[in-house]
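J.: need the 3D shape of this:
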Amino acid sequence: MSRLALILLSLIISIGLQAQELNANVKVNTQKLQTVDPKVFETLEQTIQEFLNNQKWTSDVFELEERINCNFILTIQEELSPTSFKADLAVQSSRPVYMSEYETPLFNYIDKEVTFYYEQYQPIQYSRNQYNDNLSAVLAYYAFIIIGKDYDSFSPMGGEPYFQLAQDILNSVPQSAASSNPGWRSVEGNRNRYWLVENIMSPRVRPMRQAMYAYHRDGLDVMFQDVETGRAVITQALSEIGSVNQSYPNSMIVQLFNNEKSAELVEIYKLGSLEQQNEVIRLMSRLDPANASKYRAIK
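T.: As a prediction, the model looks like this:
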């Protein structure tokens, strides 16, 4: 084979091995359907998966093994019409811990305010800075939240451009669409899409985002070679998150952290020193009082 042919072959192989950012597993649950043909939602499931996994969300190059593992579970709760639906959307993402088979949870949230219109074989399209429909806006919004959380865990404030894109989606939703599709407005409670990105982008939360970088890169990722150092860094990160909780009490982002990390923290500190265990129990009992008994069971 000629040298030129070898070069061309290697280029083709390298391009083929490159991937988009998300490795999304999508499930559409339809147990509550009354009249709509379930096959419509089999098509929807495939369409959502292709939309999330085939869309180029960033300008970075991802290898197949670098894709962000995530789950989108859409549970249809109500048929508003033959082509309009109300649903819950569970969104989860994780990232691998260095030199480990363990994946640490980064995002875990159930959005109970997803309404959308869908006809079988209807494509889902995303256009930056342009609102097409509620389903594409919601999916793209969470795609950028997932990517932002992942980047924040690998570099300090690394997710900022992607959180900004999520905020741009929120700002692009017309008032008429926001009125008929809940979740985008501040007046609809303090636990929705508006408040999620508001919390993340708030200057009051920046120390927490920096602490989350330390938690993952300087904490979890070093534990394969130095468990004590990793655990100490995580303890300091928890202290900094506690300070954010004091300056921004009852924030959505801190509650999400508790949901995402409580089980992991119990495992991390089970083998810690008594001093470390007492400190994490003190910190987490303030951060997550609803689960105080879970943390007290560490020792």
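J.: please count neighbours and contacts with C-alpha atoms only from this point.
T.: Fine.
J.: ok, the residue nearest to Val114 when sequence neighbours are not counted to Val26 distance?
T.: Taking Cα to Cα, 6 or more residues apart in numbering, and ignoring the residues beside it in sequence, Val114 has Ala87 as its nearest neighbour in space, at 5.2 Å. Distance of Ala87 to Val26, computed by Cα to Cα, to the nearest Å: 14 Å.
J.: please provide the structure for the following sequence as well, for comparison with the first:
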Amino acid sequence: MRKLILSGILLCSLFAMQAQELEVIVRTNTQKLQQADPQIFETLVNSIAEFMNNQKWTNDVFEPEERIKANILITIQEELSQVAFKADIAVQASRPVYNSNYDTPLLNYIDKGVVFSYEPFQPIQFSQNRFNDNLSSCLAFYAYIILGLDYDSFAAYGGEPYFQAAQEIVNMVPDGAAAASPGWRAIDGDPSRFFLIENLLSPRVRPFRQAWYEYHRQGLDVAANDVATCRAIIAASMEQFRDVDQAYPNSMIIQTFSDTKADEIMEIFKKGTPQEKNKVVQTMTRLDASNTTKFRSLK
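T.: I've put the predicted structure just below:
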């Protein structure tokens, strides 16, 4: 009987491991730390990793090889007290490309000036229906953003429920908490969490999400079998990104797209035709003029 019970526990544990969606590696940069005990951040890393990786974010079952890879780097910029901090949180995520050993980036973004409190060994808890604290809300927000971008890359608008969940997190932050930790309100400016999710749910950005699907599922995922078709589809999808930039000038999502995908796009079109290279350079220069020199090196 004991063996049966242990076997049942092992199977349940194995299923739980398979069921999770995210595989997040967490790191901290505490070079500016002066007062707080550095051990706080050792437990913080473990707490965030457990929160992100063990939380059930969807109703779907993910096999271990299907989990979405992500990295979180928390750089402490200021100590507000021994347990309160202001930090930059860098979030990166990627998903595998079909029939290859390549992971394509989904998100590369730095959320600057995030204010949060944390005490040693404090568990991070999140409730879908109420605000607990700024750290758990920020982490859950980015979990849903990552899921939305991943699901959108496999099916047109497939990430809608996860973007809606991210929007609900924004809506639940009380005024006092939002004022104490900028990023949740329109008045906090762009870029911010507010405008990231506003962009993703805006009707003006719907063509971006369609192009995002075509770029990944119809473009990258066929690259192993047909590189020329991959480049052609990605080049066509980039025209839709350009159209979104025209419809929604200076939108955060376009800048985030360039920050995330520029290097990949340059690599994809290194062996493209002269016509493809010219079109890509024109589009990327339009989307991100600050990197014009970099894009022109593709020619």
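J.: quick check: Ile74 of the second structure touching Ala87?
T.: Yes - between Ile74 of the second structure and Ala87 a contact is recorded at 6.3 Å, counting by Cα atoms under 8 Å.
J.: residue ranges for the helices of the stretch 51-200 of the second structure, please.
T.: If you assign secondary structure with DSSP state H, counting those that start in this stretch, the helices in the stretch 51-200 of the second structure sit at 134-154, 160-172, 175-180, 193-201.
J.: between the ones you listed, which one is closest to Gly219 of the second structure.
T.: If you check each of the helices of the stretch 51-200 of the second structure against Gly219 of the second structure by Cα to Cα, helix 134-154 wins as the nearest, at 10.4 Å.
J.: which other helices and strands contact the closest one?
T.: Packed against helix 134-154 of the second structure, as judged by 3 or more Cα pairs under 8 Å, 6 or more residues apart in numbering; DSSP states H and E, are the following elements: helix 39-54, strand 84-96, strand 103-117, helix 160-172, helix 206-213.
J.: the helix or strand hosting Val244 of the first structure against the second structure, how far on average?
T.: Element membership for Val244 of the first structure (DSSP states H and E) is helix 227-247. Compared with the second structure after fitting, helix 227-247 of the first structure has a mean deviation of 0.5 Å; criterion: mean Cα distance after the TM-score superposition for the first structure.
J.: distance between that helix and the chain's centre?
T.: 21 Å (Cα atoms, centre = their mean, to the nearest Å).
J.: just stretch 18-38 of the first structure next, same as before
T.: Computed by Cα atoms, centre = their mean, the chain-centroid distance of stretch 18-38 of the first structure equals 17 Å.
J.: with stretch 56-63 of the first structure instead?
T.: Once both centres are worked out by Cα atoms, centre = their mean, stretch 56-63 of the first structure turns out to sit 17 Å from its chain's centre.
J.: show me what counts as buried in it.
T.: For stretch 56-63 of the first structure, a neighbour-count test (16 or more other Cα atoms under 10 Å) marks 57, 62 as buried.
J.: same question, stretch 131-146 of the first structure
T.: Of the residues in stretch 131-146 of the first structure, those buried by neighbour count under the rule 16+ other Cα under 10 Å are 131, 133-146.
J.: hmm, back to that, show me what the helix holding Val244 of the first structure is packed up against.
T.: Contacts of helix 227-247 of the first structure with other secondary structure elements, assessed using 3+ Cα pairs under 8 Å, 6+ apart, are made with helix 206-213, helix 252-270, helix 274-287.
J.: out of the ones you listed, which one sits most buried?
T.: The densest packing among these, expressed as mean neighbour count by mean count of other Cα atoms under 10 Å, is seen in helix 206-213 with a mean of 22.
J.: what lies in contact with it?
T.: Contacts of helix 206-213 of the first structure with the rest of the structure, by Cα atoms under 8 Å, 6 or more residues apart in numbering, involve 152-157, 200, 237-238, 240-241, 244.
J.: that helix against the second structure, how far on average?
T.: After superposition onto the second structure, the average distance of helix 206-213 of the first structure to its aligned residues comes to 0.4 Å, using mean Cα distance after the TM-score superposition for the first structure.
J.: orientation of that helix relative to helix 134-154 in degrees?
T.: Here helix 206-213 of the first structure runs at 70 degrees with respect to helix 134-154, directions being taken by axes from the mean of the first three to the mean of the last three Cα atoms, to 10 degrees.
J.: just give me how far helix 206-213 of the first structure sits from the chain centre.
T.: With Cα atoms, centre = their mean, you get 16 Å for helix 206-213 of the first structure.
J.: okay, that helix sits on what stretch of the second structure?
T.: For helix 206-213 of the first structure, the aligned range in the second structure is residues 206-213, judged by TM-score structural alignment.
J.: for Asp221 of the first structure, which non-adjacent residue is closest in space?
T.: The shortest distance from Asp221 of the first structure to any residue other than its chain neighbours is 4.8 Å, reached at Tyr98 (Cα to Cα, 6+ apart).
J.: tally of neighbours for the closest residue to Glu279 of the first structure other than its chain neighbours?
T.: For Glu279 of the first structure, ignoring the flanking residues on the chain, the nearest one in space by Cα to Cα, 6+ apart is Thr235 at 7.8 Å. Under the neighbour criterion other Cα atoms under 10 Å, Thr235 of the first structure is assigned a count of 21.
J.: next up, the contacts around Thr235 of the first structure.
T.: 276, 279-280.
J.: if we can go back for a sec, and of the helices and strands packed on helix 227-247 of the first structure, who's closest to Glu103 of the first structure?
T.: Nearest to Glu103 of the first structure, of these and by Cα to Cα, is helix 252-270 at 10.3 Å.
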